[in-house]
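Undergrad: Build me a structure from this.
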Amino acid sequence: MIDSTILHYRIIEKLGEGGMGVVYKAEDTKLKREVAIKFLPHHISANKEERKRFEIEAQAAASLNHPNITTIHSIEEANEKVFIVMEYIDGVELRDKIKTGPVPIDEAISIAVQIAEGLEAAHKKGIVHRDIKSQNIMITGDEKIKIMDFGLAKIKGGSQVTKIGTTLGTIAYMSPEQARGEEVDHRTDIWSFGVVLYEMVTGKLPFKGDYDQAVIYSILNEEPEFKNYSELNSLILKALAKNPEERYQTTNDLLMDLRLLSHEPYVKPKRNIIPLKAGIIIGVIAVLIIAVLLFKNSFSSIETDNISIAVLPFTDLSPTNDQAYLGDGLAEQLLNNLARIGNLKVTAKTSSFSLRDKNLTVQDIAEKLKVSKVLEGSVQRIDDKVRITATLIDASDGYQIWSETFNRSSNDIFLIQDEIGESVVKALKLKLLGLSSSPDKKNVNPQAYSYFLQGNYFHNLRGKENLQKSIFYYSEALKIDSTYAAAWDGLSTAYSSRSDFGYGSVEDDNKIALKYAKKAIELDSTLASAYSTIGWIKRIYYWDWTGADSVYQLALKIDPANSNIIGGLAALASTHGRFEEAIRLDQKVIEKDPLNLSAYLNLVLHAYNAGEFNLAISTAKKLIEINPKFPGLHMKLGQIYLLQSNIKMASQEFENESDELWQLYSKILLNYAERKNNEADRYLDQFIKDYEDIAAFQVAELYAYKGDMETAFIWLEISYELRDSGLTTIIGNPVFKNLENDPRYSNFLKKMNLPYRKKI
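TA: Modelled structure (predicted):
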């Protein structure tokens, strides 16, 4: 066969042989290029059914045009031989690369992303490969991946040409349903992909046996083992779920998680048009920022090293008093843009907005927020006219540095665009904002923008009814514009909050939130808050610690000063018992965001678990000064006093607790501390009746505090089944101290993939 010519193809060398044919390297003498030719064996070509399968391979693969899939040039027949002419790939099989040892994680992820992108292209056309394996993956000299051999490809809705009961594929890579000879869909490729990924990072196959049936038994009944934990483990395990319903349902979902692990955002092009009424608001914001920056004796004329500023929510002066959401939206956008100035210190929204309606002087506000300048304003809307006033104040003397009023109508859009354009052209002042010369604005429908701002407003108010309103307004925005990334981000956060506060289903709301956050990132890869939400869900609900860390780190690259992201990393460190790191990160958030209530609470909790009771007490007292009615705070402070055997101080704090759940929790702790066990048991029964679905972890804490270790372990298991977020605080928790040397405790931590350090 070597050196022979068939049609206009000169055979050069044999490349390989498989059950569906022999492959040769050849020269296309007409087009002067190297190709690969796959011949159907004669004993198979004579069989109508097998020949039909061969034709399906060619038809399926030829319909695909993707850089990660081998290109099919033609199907030919000559001298009673049928063959496919394919792209020749000069490279090595992934199988051969793996033979030299496990592939480094970053490289494995890069390879996996390309394989998944090729599979996604095939699945979108309804084509299932059915024989994904490392032998069918080629790596070119420039590190490009090519999926080969769609010989077992199945076209969705196509005729069944395989005999009933016949299984196709390579056994070690077969999905359970494929191994059983059942009907398969694209999820069988996702399983095989998981096998290849496992093979890459471990250097071996996940399911092994001395003979075929032993391998199939392993596939159907055993779980893959990991010697070393890597950030890919949870992804691989999900791809290798034996029930197809529990696997990744689409290759796109798989790709999203791979991209998150790779720390490379998924970038899609965005449009660059500013809408009508929304454009007015965005335009005015831009003008405000430019005005502040260009005003003499302010940011343009002095160094910003010593300047710090707080942007307060703009006051609603509209006759109908229903534009607070617009005032908040204006202030937040101004704050976000000012924060892009490298040396300018801008107080975070959580702190500046917390002083709303406090009747404080500018000097009082500046002192609390530790800033030298304050930007405040007002918004007034009547019909289609809007008036926005902004004032920049020097906190040292209370005098205005600059003030201006902007009157606009819906007919002013072109004027505003001209005004913004002229401002952008001026010198290079906008470089201070970190903005590009062509601002990254999306064509947002004005009504959708209004709904989005209202969604933000009600989400910030918290509470069950407000969160429902928030979800409603974000959803309304998306009904108008389904490509509105910020609205998907907001909707994701609202569902996550609803779950966190116990207002909805923990499972359903977190899955919805994750789905919507991924949708937001697909539309805009720069939304740090969407990555942060994914990190939160992976940490709180999925307990995917490495996945959460990867997403948080990616979010931090996008927005290094984001308090929520840093706070998430602090909580993640605390979950693993790295309390010194957690406390340092909490203090970093508080330094930048001095009125961030969540940061203070996190510091209390992390210091408490670290055994740093004095720090926990002093921090709790500071938080009480800011918000005396913060839910659960007085309970936690009282609990610390109990652990210090100070029942009197504990009782005083318990009396000041305002939240009903924590009031009852406090009563139980106090009665057990005072040896009033019957009374405490009665309250505990009531607590379980009222809150078992949302506070199972707290029930475990109470039984542990009582000294009933058996029941405490039972409730820890219930917490596990309910995915109770409280379990993320189990390590170091003082009430579980007596459980730590029990083998069940270490086994429980192992089940959660958490570290266990035996107490001496």
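Undergrad: For the rest of this, base every contact and every neighbour count on C-alpha atoms.
TA: Fine.
Undergrad: which residue of this structure sits farthest from its center?
TA: Going by Cα atoms, centre = their mean, the residue of the chain most distant from its centre is residue 79, 57.4 Å out.
Undergrad: I'd like the distance between that residue and residue 548.
TA: Residue 79 is 60 Å from residue 548, where distance means Cα to Cα, to the nearest Å.
Undergrad: cool, residue 276 as well?
TA: 39 Å.
Undergrad: Also residue 400?
TA: Using Cα to Cα, residue 400 is found at 45 Å from residue 548.
Undergrad: Proceed likewise with the subsequent sequence, for comparison:
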Amino acid sequence: MKIAQFEFDPEQDKLGEGPLSEVFRATDTNLDRVVALKILRAHAEIDPSADQRFHREAVHSSKIEHRNIARVYEYGQYEGTYFIAMEFLKGRTLDKILKDQRLGFEECLRIAQQVTRALREVHEAGLIHRDLKPANLMVLDDGTVKLLDFGIARASNESSITQHGMLVGTVLYMSPEQVRGDELEMRSDIFSMGAVLYHITTGKLPFPGKSFPEVCMAILDGKPEPPSIARAGFPREFEDFIQKCLHTDPQERYADAREAHGALLQVSASLLGTTHRQVNVRGTLLVMPVECHASEEGLENCRVIASGMRKDLATELGRLKDLEVVLLDKAQLPEDGYDWSLSIGLRVAPPEAQLEMRLVRYSSVNGSAQKHEEWTEQLTHSDPNEWALQADLVRNAARELRRHLSESSLKPIGKTRDQEASIQLAQHAHDVLSKGTSKHLMAAISSFRRAIEADPYCAIAYAGLAEATVRKYLYWDGDQTYLEQAREFAARALALKTDCAEAHTSLGFAFHLSGHSTDAQREYRIAIEYDEKEWLAHRLLGALVAREG
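TA: Reported below is the predicted structural model:
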């Protein structure tokens, strides 16, 4: 069968269907690529608003270019049939995943971070999704989460196609205001997101019911079972986040997805050692608009990457404790009032991209404003996938900036530092730790703590303390608390020195013993990347890979 330039087999290529549309795996014969082709059902004409909603889905989806949102390539009509050609995705939607398995808390956190990131883009585009549910969230084979289906999304200032008081969305994840048929704002999406996160973390619906009216009454009643009761061992911080999203009063929820995403990063800080590394950097950083350099045909693509990269980079840097990160357009840029400014240049010539960064610090000398170029860096990366390219650029840029900002700002306040003594104590502790007995372990821990007392900014002391704490877990009763402490010590080391190979090894070791193989392998490989002589990382990685075949 062929619709416009899209070829597919109606029987073999069907991917899914809904009340008003069907989705097929199709080939775009013009561009020789596989797409997901969404077709409005012929009988949908009985709903006079169906074609308007279908068109609106295409318009709204095409406004947003982000790696966590399914891309729309084309919208059209062919011989009376409306269609949308979209990015073809290999993965499974969350509703199908939930039928087969129970997700771990860390996996749920990673999914949640991507959902809030996608929803942040939706809200910043002035849109309300209005139908967040597991079936509209796809997890790709590489772990990337994609937000789907803008069929009932609308602009925050757009009049509704449905009649006032008509329910839109999927009732199991609706906000109270949706159930009442009220006008919606972005906080409604926050509620729906909370309902989805409740479901994926507990395996239960927050508002169960045997009938449509029962579910609606449960939502309006607003008293879901606390996640910690629904599932034992539920992290308190994650529970607080979800319950705030599910507050009956919209004003008590997060205002939008940007605020929710920031709060979720704080949750990750305490649960995932590498997700949020706090550094005491005081001041305000202005991230300038990205200067794009590309060929005429590639300029628009460069701008898309630059826009997403700038926002994600600002989010990453915003994790630095006490550092305020500001994004302004050129027309809004003031003359002063900032401690640092970051200029970024991006050159894209697929599959390669080059990032140039320049950090300027502002100060006042004898009442006169001064500018000092503190740091410049050039990063080059190659990847045929533009979204992977953007992600790698952000990760590498954030790592280098965190390192510089932390090193320039980590100055003792009211406390003297004896760096030489600290290093000597840490080295002695490592020697003692290598002897391998429980007696020597306790002596090493004592020496690492004394090293930190001598210099609270000694990264290798925190890294050593992390390794020693993991060994404490091995030597004694296997208390998981020791692994949590080890991850915290490793995170502190990495906040002080992001390229500390020993800290990455210790963090990987803690993940390893917690059963998180993927995270462990990642940290071991990072450690080896920073120091190819990091023998423990080599040994542990080899053992882990051999065990898993």
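Undergrad: could you pull out the helices for the stretch 51-200 of structure 1?
TA: 94-99, 105-124, 176-179, 187-202 (DSSP state H, counting those that start in this stretch).
Undergrad: The second one vs structure 2, average distance?
TA: In this overlay with structure 2, the average offset of helix 105-124 of structure 1 from its partner residues is 0.4 Å by mean Cα distance after the TM-score superposition for structure 1.
Undergrad: and the angle from that helix to helix 187-202?
TA: 170 degrees (axes from the mean of the first three to the mean of the last three Cα atoms, to 10 degrees).
Undergrad: Which residues does helix 105-124 of structure 1 contact?
TA: Contacts of helix 105-124 of structure 1 with the rest of the structure, by Cα atoms under 8 Å, 6 or more residues apart in numbering, involve 64, 66-69, 128-129, 137, 144-147, 186, 189, 193, 197, 200-201, 230, 232, 251-252, 254-255, 258-259, 261-262.
Undergrad: What helix or strand is residue 463 of structure 2 located in?
TA: Using DSSP states H and E, residue 463 of structure 2 sits in helix 459-475.
Undergrad: oh, I was asking about residue 241 of structure 2
TA: Here residue 241 of structure 2 sits within helix 236-245, counting by DSSP H and E.
Undergrad: Show me what secondary structure element comes after that helix.
TA: Using DSSP H and E, the next helix or strand after helix 236-245 of structure 2 towards the C-terminus is helix 257-271.
Undergrad: chain center to that next one, what's the gap?
TA: Distance of helix 257-271 of structure 2 from the chain centroid (Cα atoms, centre = their mean, to the nearest Å) equals 9 Å.
Undergrad: For it, which residues meet the burial criterion?
TA: 257-258, 260-271 (16 or more other Cα atoms under 10 Å).
Undergrad: same question, stretch 138-149 of structure 2
TA: Under the neighbour-count criterion of 16+ other Cα under 10 Å, stretch 138-149 of structure 2 has 138, 139, 144, 145, 146, 147, 148, 149 buried.
Undergrad: quick one, helices of the stretch 351-500 of structure 1?
TA: 362-369, 413-425, 446-461, 464-480, 485-500.
Undergrad: any residues touching the helix holding residue 463 of structure 2, and which ones?
TA: For helix 459-475 of structure 2, the surrounding residues in contact (Cα under 8 Å, 6+ apart) are 422-423, 426, 429-430, 433, 438, 441, 444-445, 448-449, 451-452, 479-480, 482-483, 485-490, 492-494, 496-497, 500, 502-503, 506-507, 509-510.
Undergrad: what sits against the residue farthest from the centre of structure 1?
TA: Residues counted as contacts of residue 79 of structure 1 (Cα under 8 Å, 6+ apart): none.
Undergrad: now swap in residue 42 of structure 2 and tell me
TA: residue 81.
Undergrad: residue in structure 1 matching it?
TA: In structure 1, residue 42 of structure 2 lines up with residue 42, judged by TM-score structural alignment.
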